[in-house]
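J.: Provided below for reference: sequence and predicted model.
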Amino acid sequence: MQNGHRPAIRPLRSLWPTTGYQVDKVALASQKVGHPCCILTTSKEAVFKDRSTEEEKAEKIRRKVSFMKCDVTKSNPLEPNSLPLADCVIIAGCLICASKNDEEFKTVLKNVVSLIRPGGHLIINDYLGASYYLVGEAKFSVLSLDENIVREAVSESGCEIQEFMTFTDLQFQEEVFNSNVSFCLLARKH
């Protein structure tokens, strides 16, 4: 178990420079309860060959960002749209909202993994042990996950976990969100 936020960024930072991918298309999708899911498709064009300024790089990415509805409960989460298989999918805080039980969690994860090419990566950042969160006066239920279910679901989805880190220094008020443990994992699809 590791504490702190810095290590959680390491898998993200280390993924692109070592694989040499440059973002060609980024689709930020919001599944039915409105939580973000980020799907990246990339080319093998090396990032280090791009001599653009930071502003030019930011503008290139902005031109390639599109928003699409996403429903992770469908076998094609992007239906009726489709994209080429992605090199990397990043999911942050949405699968526990889209799943009512462990079996649904495994199914929605398989649906998301179906968007990744063989050898591609899956990055998940979510919460363990949560059961609800509040938005104003509205209370929303979420699936209470434990690490074993997450590991099992990732394996059954056809991925191998390369890194799994938990963080216990979250500072949520219990009245707003009842989890103080988050996790970040990096997995590779077989």
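T.: Received, thanks.
J.: can we go C-alpha only for contacts and neighbour counts from here?
T.: Will do.
J.: ok, longest helix in the protein?
T.: What stands out as the longest helix in the chain, according to DSSP state H, is helix 6-19.
J.: list the buried residues for that one?
T.: Within helix 6-19, the residues that count as buried by 16 or more other C-alpha atoms under 10 Å are 8, 11.
J.: which helices and strands does the biggest strand by length in the chain pack with?
T.: For the chain, the longest strand by residue count, based on DSSP state E, is strand 116-128. Where contact means 3 or more C-alpha pairs under 8 Å, 6 or more residues apart in numbering; DSSP states H and E, strand 116-128 is packed against strand 86-92, helix 95-98, strand 181-189.
J.: make a markdown table from the ones you listed and add distance to Ile161 to it.
T.: Output for the helices and strands packed on strand 116-128, formatted as a markdown table (distance: least, C-alpha to C-alpha, whole Å):
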| stretch | distance to Ile161 |
| --- | --- |
| strand 86-92 | 14 |
| helix 95-98 | 17 |
| strand 181-189 | 4 |
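J.: out of the ones you listed, deepest packed?
T.: When you average the neighbours per residue for each of those (mean count of other C-alpha atoms under 10 Å), helix 95-98 leads with a mean of 24.
J.: show me what that helix is in contact with.
T.: Contacts to helix 95-98, defined as C-alpha atoms under 8 Å, 6 or more residues apart in numbering, come from residues 31-33, 72-73, 105, 108-109, 126-127, 141-145.
J.: for stretch 117-130, same thing?
T.: With contacts defined as C-alpha under 8 Å, 6+ apart, stretch 117-130 is touched by 85-96, 113, 116, 142-147, 177-190.
J.: the longest helix of the chain vs strand 116-128, what angle?
T.: For helix 6-19 against strand 116-128, the angle by axes from the mean of the first three to the mean of the last three C-alpha atoms, to 10 degrees is 170 degrees.
J.: tell me what whatever helix or strand comes next after helix 6-19 is packed against?
T.: Going down the chain from helix 6-19, the next helix or strand is strand 22-30, by DSSP states H and E. Contact here means 3+ C-alpha pairs under 8 Å, 6+ apart; on that basis strand 22-30 packs against strand 36-43, helix 54-63, strand 65-69.
J.: so which bits of strand 22-30 are buried?
T.: Residues of strand 22-30 classed as buried by neighbour count (16+ other C-alpha under 10 Å): 22-30.
J.: this is the other structure I want to compare:
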Amino acid sequence: MDPKPLKSYHLHGMDSRDFLKCYFEENNVFAEESLVMIMEQLHIALAAANVKGQTLIDISLGSIIHQLYTVSEFFNEITILKLNDTCILELNKWLNTRTGAFSWGHASKIVTQLQGIRGQEQEKEEKLKNSIKRIVKFNLNKKNLTDPVVLPQADCLLTAWLLDAICHNENDYIKNLRKMAKMLKPGGYFILIECLHGTYYTAGTERLHMFTCDESFITKTLTDERFVILSCKILERKVESDLIDHKQVIVLTAVKGND
């Protein structure tokens, strides 16, 4: 273990491109677990619950978007929230097809295979880009996370690998979950993707803090916060690597109860 203190994503930031290279490039050692299995479980869970709606807010770690290829089939308008300018810049490069943009073509292939429509990767790419209506910077210290922008409550809120990156204890987790939940309509869908039993992850040469939690803590917290859990899938880690030390990944869908 590196003896240097772990950095915190929300305090120190990270190199968004290094993060993508570590876990999300095509043919990466983590690609099966971080891309294929996640997109597959989202597809299964959303289809089984007959999830649908008009608006979705995504508030996820770094500049990842592969999860949105799947959910864009169920929601027409997507708002993406990001903590820092580098992630916004990275996303805008891809969104506007600029030179040097990270390629998500492999994610497009995965979703077309899941839907049995191979050969329509370009159409899926354009559909997702057209569904993204805005990218907004947010601040964890503000009551309204997107202040001065005021967003209407969404039909769905998706958060991937963010809560475990920005929280240092159980109180942090509950506080930040409550802030996020305010952006979701009562009866709206909540989608959570998160590592379990981890303490750190790596982006380039930097090691960053990960809040250690388990399935029981997450499900109890959501239940206490008046969410009704629809599905909960635990994916066991298979890849051996010192880039990250989690043991499992949770893919959970729930419905927000009345305030």
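T.: Sure, I can see it. Computed from a predicted structure; not experimentally measured.
J.: from memory Pro77 of the first structure sits against Cys70, does it?
T.: Yes. Contact criterion C-alpha atoms under 8 Å: Pro77 of the first structure and Cys70 qualify, at 5.3 Å.
J.: so between those two, which is more surrounded?
T.: More crowded of Pro77 of the first structure and Cys70, by other C-alpha atoms under 10 Å: Cys70, with 26 against 20.
J.: any idea what the more buried one aligns with in the second structure?
T.: Under the alignment (TM-score structural alignment), Cys70 of the first structure pairs with Phe138 in the second structure.
J.: so what's the residue nearest to its match when sequence neighbours are not counted up against?
T.: Spatial nearest neighbour of Phe138 of the second structure, chain neighbours left out: Thr146 (4.5 Å); criterion: C-alpha to C-alpha, 6 or more residues apart in numbering. Applying C-alpha under 8 Å, 6+ apart to Thr146 of the second structure gives the contacts 136-139.
J.: assumed Thr146 of the second structure was part of a helix.
T.: No. Per DSSP: H, G, I helix; E, B strand; the rest coil, Thr146 of the second structure lies outside any helix segment and is coil.
J.: tell me how far it lies from Ile59 of the second structure.
T.: Distance from Thr146 of the second structure to Ile59 of the second structure, counting by C-alpha to C-alpha, to the nearest Å: 11 Å.
J.: returning to what we had before: isn't the match of Cys70 of the first structure right next to Leu81, touching?
T.: Yes. Applying C-alpha under 8 Å, one finds Phe138 of the second structure in contact with Leu81, separated by 6.2 Å.
J.: in strands only, show me the contacts of helix 95-98 of the first structure.
T.: Using DSSP E, the subset of these located in strands is 126-127, 141.
J.: which of those residues are buried?
T.: For those, buried by 16+ other C-alpha under 10 Å: 126-127.
J.: kindly reformat the ones in strands among the contacts of helix 95-98 of the first structure as CSV containing distance to Lys60 of the first structure.
T.: Shown next, in CSV, are these (distance: C-alpha to C-alpha, whole Å):
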residue, distance to Lys60 of the first structure
Asp126, 29
Tyr127, 32
Ser141, 38
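J.: for the ones in strands among the contacts of helix 95-98 of the first structure, which one is nearest Asn3 of the first structure?
T.: Checking those against Asn3 of the first structure with C-alpha to C-alpha, the nearest one is Tyr127 at 14.1 Å.
J.: that closest one matches what in the second structure?
T.: Mapped onto the second structure by TM-score structural alignment, Tyr127 of the first structure lines up with Cys195.
J.: ok so, going back, the longest strand of the first structure vs the second structure, average offset?
T.: Once fitted to the second structure, strand 116-128 of the first structure is off its aligned match by 0.5 Å on average (mean C-alpha distance after the TM-score superposition for the first structure).
J.: let me know the angle separating that strand from strand 181-189.
T.: Going by the same axes, to 10 degrees, strand 116-128 of the first structure is angled at 170 degrees with respect to strand 181-189.
J.: check which element follows strand 116-128 of the first structure along the chain.
T.: The C-terminal neighbour of strand 116-128 of the first structure among helices and strands, as given by DSSP H and E, is strand 132-135.
J.: and of the helices and strands packed on strand 116-128 of the first structure, who's closest to Gln162 of the first structure?
T.: strand 181-189 (5.2 Å).
J.: the closest one aligns to what range in the second structure?
T.: Going by TM-score structural alignment: strand 181-189 of the first structure matches residues 248-256.
J.: sorry, back to before: the longest strand of the first structure vs strand 86-92, what angle?
T.: Using the same axes, to 10 degrees: strand 116-128 of the first structure against strand 86-92 is 10 degrees.
J.: residue in the first structure paired with Thr107 of the second structure?
T.: Quick fix: residue 107 of the second structure is Ala, not Thr. Per TM-score structural alignment, there is no equivalent position to Ala107 of the second structure in the first structure.
J.: next, count neighbours for Ala107 of the second structure.
T.: Ala107 of the second structure: 26 surrounding residues under other C-alpha under 10 Å.
J.: rewinding a little: of the contacts of helix 95-98 of the first structure, buried ones?
T.: Here, 16+ other C-alpha under 10 Å leaves 31, 72-73, 105, 108-109, 126-127, 142-145 buried among the contacts of helix 95-98 of the first structure.
J.: output the residues you listed as a markdown table; include the columns distance to Arg63 of the first structure.
T.: As requested, these are exported to a markdown table (distance: C-alpha to C-alpha, whole Å):
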| residue | distance to Arg63 of the first structure |
| --- | --- |
| Gln31 | 22 |
| Val72 | 25 |
| Thr73 | 29 |
| Phe105 | 33 |
| Val108 | 29 |
| Leu109 | 29 |
| Asp126 | 28 |
| Tyr127 | 32 |
| Val142 | 34 |
| Leu143 | 36 |
| Ser144 | 38 |
| Leu145 | 37 |
